[in-house]
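Undergrad: Sequence and predicted structure below; questions after.
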Amino acid sequence: MAIDFNQATDKMKGAQDALRRELAEIRTGRANPRILDRVQVEYYGAMVPLNQVASISVPEARMLLITPFDKGALEAIVTAINMSDLGLNPASDGQIVRLAIPQMTEERRKELVKEVKAEAEKSKVAVRNVRREAMDAIKKDKELTEDDVRDSEDKVQKLTDDNIKAIDEIAAEKEKELMTI
């Protein structure tokens, strides 16, 4: 058989991993250093990720503490956080930056749930594209008998169904986390 099920499996698992990364960056009511992953700080003329110029810790459930490695980068860190679309207000005391994570409103929670569903749908589309590629490869393989084709298509469909179910579970878990007050 010319069809490589391992490759299809890896691509589908990759869609799940990408979804997990995207959902980790969606802000919930609790402090999570991952929400700062996309923040870029201008440091000596170059844009670098925040986690490369400072350490980020979670001293309490609704607070992030950012300690710059170089105290000269403190102002740039505050500016970068203000410029980001996170909606957080950094408080600096000259040594560290504190980010208080505010309580989310019900309306904001519902908006974020919609975002989660949109990200999950993108992942499902990616899985379906992998399925389509695998099905095309099966149909083009002239060495396969009709039974082999049917068995291979069934195997690809089962793989797709399992991955779609896993994506739904990941999204449901994030939705539950968002709706928890």
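TA: Yes, it's here. Numbering: from 1, shown residues only.
Undergrad: only C-alpha atoms for contact and neighbour calcs from this point on.
TA: Will do.
Undergrad: Surely D162 is within a strand?
TA: No. Counting by DSSP: H, G, I helix; E, B strand; the rest coil, one finds D162 to be helix, located in no strand.
Undergrad: how many neighbours does it have?
TA: Other residues within reach of D162 by the criterion other C-alpha atoms under 10 Å amount to 13.
Undergrad: thinking I81 is in contact with V39, fair?
TA: Yes. With contacts defined as C-alpha atoms under 8 Å, I81 counts as touching V39 at a distance of 6.7 Å.
Undergrad: Determine which residue of the chain is most distant from the centre point.
TA: Of all residues in the chain, T145 sits farthest from the chain's C-alpha centroid, using C-alpha atoms, centre = their mean; the distance is 41.1 Å.
Undergrad: Got another one to weigh against that:
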Amino acid sequence: MITKELEANMIKSVEASQRNFNTIRTGRANTSLLDRLTVEYYGADTPLKSLATLSTPDSQTISIQPFDISSLSLIEKAISLSDLGFTPNNDGKIIRINIPPLTEERRKEFCKLASKYAEEAKVSLRNIRRDAIEKIKTAEKEGEISKDQSHDQQETVQKLTNKFINEIEKNLSKKESEILKV
């Protein structure tokens, strides 16, 4: 009963960490680098994906073609002001972003960022585990389950937590190898 809900929450946490990893640059152009970018469009912060078609014509370029040409300058401004460090090139119809190769120092910074995202995901998993164990202990105190059942359920929760922490570690090492690959 409790394990299905627990596992679903832990899967969401792992997926969130993977989305965070996808926003970190590697040596190649990838449209997911712009996933977090929002553009102020008619007074509202709108995700870039909602305003334009994103594509990668080659491994070093991201192409952005807005649905509404009038939003071109707004998109360009949002990219320039973002912390991504990209310089957009506007030709009047399409914005192109050239992805320069990463320096060794920048690669190390991105590895640290990936580690930070992984640690945040692990903390999230531990919080989910803590909440589940509290529920189990409460059920034991109220006499809903026996001491043995409580112990078994707590063990199951810990095994699930370990499984998902290992998955985050695998995702982290994969991302670090992508970042460090020249």
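TA: Done, it's in. Nothing here was measured: the structure is a model prediction, and the numbers come from that model.
Undergrad: What would you report as the TM-score here?
TA: Once superposed, the chains reach a TM-score of 0.94 (TM-score structural alignment, normalised by the length of the first structure), with 179 aligned residues with a C-alpha RMSD of 1.3 Å.
Undergrad: Quick one: residues contacting the nearest residue to V157 of the second structure once chain neighbours are set aside.
TA: Nearest non-adjacent residue to V157 of the second structure, counting by C-alpha to C-alpha, 6 or more residues apart in numbering: R129, 6.4 Å away. Going by C-alpha atoms under 8 Å, 6 or more residues apart in numbering, R129 of the second structure touches L6, V157, Q158, T161.
Undergrad: Okay, the residue nearest the centre of the second structure and L54 of the second structure: tell me how far apart.
TA: Centroid-nearest residue in the second structure, with C-alpha atoms, centre = their mean: N20, separated by 1.6 Å. The gap separating N20 of the second structure from L54 of the second structure is 18 Å, by C-alpha to C-alpha, to the nearest Å.
Undergrad: which residue lines up with the residue farthest from the centre of the first structure in the second structure?
TA: For T145 of the first structure, the aligned position in the second structure is S146, judged by TM-score structural alignment.
Undergrad: about what we covered before: translate the residue nearest to V157 of the second structure into the numbering of the first structure.
TA: So, by TM-score structural alignment, R129 of the second structure is matched to R131.
Undergrad: what's the mean gap between the helix or strand where its match lies and the aligned bit of the second structure?
TA: Counting by DSSP states H and E, the secondary-structure element that holds R131 of the first structure is helix 106-140. Once superposed with the second structure, the aligned residues differ from helix 106-140 of the first structure by a mean of 0.9 Å; criterion: mean C-alpha distance after the TM-score superposition for the first structure.
Undergrad: Which positions in that helix come out as buried?
TA: Along helix 106-140 of the first structure, these residues count as buried under the neighbour rule (16 or more other C-alpha atoms under 10 Å): 109, 112-113, 116-117, 119-121, 123-124, 126-128, 130-131, 134-135, 138-139.
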